[in-house]
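> sequence unknown, structure follows:
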């Protein structure tokens, strides 16, 4: 091709009726004549044996662009390889025989044949649930001081350390004093979790209540539309990721117990009652499910603002790839257990233990990812000037179905002789 561009007026390339491996780029102003018997005085046998151009999986064997004038091709069979369905690294690849971009193209006695495209990649699933809450902190034993402090707040940092809005906290346990037990505080975030238990006066304390579970995320929409054409070929559309679940609320802190001194009770200087355990923090919300990727397309010819002229040209397309399925969202993390209340030492009579904190709720599961777009099976995919309706025959395969989402599926690919794409 480079020599033909330098040769001046002739600007012709003659090819044996053999198979050539690797992408060929044909500029405007160059004519490629195939179907020649190189072992027999370069006689023309293109009626029975043509020059074959092919390339590795996923590459376009014939690209026509640039140059000055029309690119002419005669007696050539262009074959884009089918994508091996067992090749996991080739998921979503298209099979495209030829691409013409901003050039006049004249073809005679040619076949452009695309193989089956690859199925799209399914959304990757999460191996582990979101971060679970830890158990709340325990209360302090009775008779440990004039006042015992409740179990400290336990936090589950579901977001960044500087952003507390999606953290979950267990409520503070109630204090214990000689005359009464303090109430536990509500769980978080921002005091919206389980209620704190009541502290003891003459009655026993109460445990903190459980935090509410997080809300599940919304499923992501599945893919719709046609995809896009570009100088590198075709690109389909993925589904949309699901939204994350919300963080669960933390459990309320347990109430503290009344202390006391005297016979068989605490010493006067350490007569505080047992304090309550703190609430368990809630689990983190699960991340949104990963979307399915698009299936590859099988296209005989992609035309980008090209002017096409055909004479006895056959266009063949294979099967479009299935769109990838959207993955389930990540499971929300489990809530932490409430911290146990402080105990009463052996031999002490008439005093009650502190009460336990409430458990944290379970984080909301992430929403399911949307399904990917199914792959097309097209004779000509074009943008700009419509292709001619004469001088050609078209055979197409089946379009690929869309990948599944939670409530819907991605749009199926299109099976058509020609299909126009947006600029």
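That came through fine. Just so you know, these numbers come straight off a predicted model, no measurement behind them.

> going by C-alpha atoms from here, please, whenever you check contacts or count neighbours.
OK.

> what's downstream of the strand or helix carrying residue 378, the next helix or strand?
Secondary structure assigned from DSSP states H and E places residue 378 in strand 377-383. From strand 377-383 onward toward the C-terminus, using DSSP H and E, the following helix or strand is strand 392-395.

> what helices or strands is the helix or strand just after that next one leaning on?
Following strand 392-395 in sequence order, the next helix or strand is strand 415-420 (DSSP H and E). Strand 415-420 makes packing contacts with strand 377-383 when contacts are defined by 3 or more C-alpha pairs under 8 Å, 6 or more residues apart in numbering; DSSP states H and E.

> let's bring in a second model and compare:
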């Protein structure tokens, strides 16, 4: 099959005198024959020129480029080989310029020889033109594909920088609730302490202020501690205040603030090879900040003391304690920075076979990893409710106040994304051989992305720098590569 971008027509039969215009049409004809009665030719001759199309080549179909379309003997089997100025350039604006099929996805090719020979082409991948819109990859050999590449040039462009991770909300997380006020003395026969307030923070986690202590006759009840209670609490955070007896009651203690979440780790690893190219690793997402503990409930008071008591015509209980304020919710973590795009000349997947001879492979630079997102500030804790008052115009003691709820912890800043690699050849359990006059010129790996809120020189949480090598073997695929 003959193809010419300048004089061909895809309605033509693809003969030397009537070439087709597009490479893919010529390849399809070569793989299947012009009609049901014709045996597949299995070879495509392409003249010099630029083909702005990505092609898929079944194993067993050959592609001979750099033919001089307007030269030579018309009776010859082949168009003669042209010089550098007649090179066949395969340069689609997007996509993988050359993909060689194999295994279950190849077309049915007659015969035992299922190796494709690619000669005299210049495959050029545009910057960030792979399916992920980040990487630049010039050629992929699918699983089980076999190809020999001779007298050719394989060029990959630059990878694109990874996108920054999404910041968590700038607005603070949900704050706590004000504690409830305790009832005054001599207003009820059963002065129960103020009811608690609750802040619901999601994930089944709540911050609850402690009950206020009950008002009593001869003594007041103790306030309840705020929740969630710390596993270890040597400083008495969020403890309820003691009720009045021989001495006045005590206020509830302020709740413990939720812990800030630490900075998340940056992306590490080599990434993964797939049928669509290379997939990198995102930075770790920041974790949620801790929930603030509710304040302890204030202690209750009493009504009967030396020369004091509620009037005989009123309820006899002392003032009740105020409940603790609830704590603030923890802030959400930022999202990890995305990986930078790769620049790879050829990817050879499992069971494929690639032989290079008298061929140059040139790759660009990998993209930088994206910056991690920033965490959200935690919510404010709120004050506890006031304790109830003693009876007016008497020395009767008032009840005690609830403690403040603790502030929620700040969400963690996320890690930076992996820098994109630059590889001449990347192979996953494939056979790769290098003949004479093979030159591989590779670029630089991209820098790893910074963690959220990190200074330029701070390496904590930074993504790993992208790898760079002429040939990089990968050991095994990942069944579900992270995105």
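Perfect, I can see it now. Small disclaimer: the values here were computed from a predicted structure and weren't measured.

> what helices or strands is the strand holding residue 378 of structure 1 leaning on?
Secondary structure elements in contact with strand 377-383 of structure 1, counted by 3+ C-alpha pairs under 8 Å, 6+ apart, are strand 298-304, strand 415-420.

> what's the matching range in structure 2 for the shortest one?
When you say that, I think you mean strand 415-420 of structure 1. Mapped onto structure 2 using TM-score structural alignment, strand 415-420 of structure 1 covers residues 468-473.

> starting at the chain centroid, how far to that stretch?
The chain centroid and the centroid of stretch 468-473 of structure 2 are separated by 25 Å, computed with C-alpha atoms, centre = their mean, to the nearest Å.

> over to stretch 40-58 of structure 2?
On C-alpha atoms, centre = their mean, the centre of stretch 40-58 of structure 2 falls 38 Å from the chain's centre.

> now do the end-to-end distance for that stretch.
The first residue of stretch 40-58 of structure 2 is 12 Å away from its last residue (C-alpha to C-alpha, to the nearest Å).

> likewise stretch 285-300 of structure 1?
As for stretch 285-300 of structure 1, its first-to-last residue distance stands at 46 Å under the measure C-alpha to C-alpha.

> identify the residues contacting residue 391 of structure 2.
With contact taken as C-alpha atoms under 8 Å, 6 or more residues apart in numbering, residue 391 of structure 2 is in contact with 184, 185, 186, 310.

> need the counterpart of residue 155 of structure 1 in structure 2.
Taking TM-score structural alignment as the criterion, the aligned counterpart of residue 155 of structure 1 in structure 2 is residue 198.

> burial of the residue nearest to its match when sequence neighbours are not counted, as a residue count?
Among residues not flanking residue 198 of structure 2 along the chain, residue 208 sits closest, at 4.5 Å (C-alpha to C-alpha, 6 or more residues apart in numbering). Look at residue 208 of structure 2: counted by other C-alpha atoms under 10 Å, it has 32 neighbours.

> what about residue 208 of structure 2, distance to residue 404 of structure 2?
Summarising the geometry, the distance separating residue 208 of structure 2 from residue 404 of structure 2, computed by C-alpha to C-alpha, is 11 Å.

> shared neighbours of those two, anything?
Between them, residue 208 of structure 2 and residue 404 have 294, 295, 324, 325, 326, 327 as joint contacts when contacts are counted by C-alpha under 8 Å, 6+ apart.

> show me the contacts for the fifth one.
To tie it back to what came earlier, the one meant is residue 326 of structure 2. Contacts here follow C-alpha under 8 Å, 6+ apart; on that basis residue 326 of structure 2 touches 176-179, 197-199, 207-209, 226, 292-295, 381-384, 404-406.

> in strands, which of those residues fall?
198, 199, 207, 208 (DSSP state E).

> so the aligned residue in structure 1 for residue 174 of structure 2, which state does it fall into?
When structure 1 is aligned by TM-score structural alignment, the residue opposite residue 174 of structure 2 is residue 131. The three-state label for residue 131 of structure 1, taken from DSSP: H, G, I helix; E, B strand; the rest coil, comes out as coil.

> which one is residue 131 of structure 1 nearest to, not counting chain neighbours?
In space, residue 131 of structure 1 is closest to residue 333, 5.0 Å off (C-alpha to C-alpha, 6+ apart).

> aligned to the one you found, what sits in structure 2?
The pairwise alignment with structure 2 assigns residue 333 of structure 1 to residue 379, based on TM-score structural alignment.

> contact partners for that match?
By C-alpha under 8 Å, 6+ apart, residue 379 of structure 2 lies in contact with 172-176, 327-331, 407-409.

> with residue 216 of structure 2 instead?
190, 191, 300, 301, 302, 303, 317, 318, 319.

> if I line the two up, what does it land on in structure 1?
Using TM-score structural alignment to pair residues, one finds that residue 216 of structure 2 aligns to residue 177 in structure 1.

> now do the contacts for residue 54 of structure 1.
Contacts of residue 54 of structure 1 were listed using C-alpha under 8 Å, 6+ apart, and they are 19, 20, 21, 22, 23, 60, 61, 78, 79, 80, 81.

> if we go to structure 2, which of those are intact?
The subset of the contacts of residue 54 of structure 1 whose aligned counterparts are also in contact in structure 2, taking both residues aligned by TM-score structural alignment, their matches' C-alpha atoms under 8 Å, comprises 19, 20, 21, 22, 23, 61, 78, 79, 80, 81.

> pick the most deeply packed of the helices and strands packed on strand 377-383 of structure 1.
For these, ranked by mean neighbour count under the definition mean count of other C-alpha atoms under 10 Å, the leader is strand 298-304 at a mean of 31.
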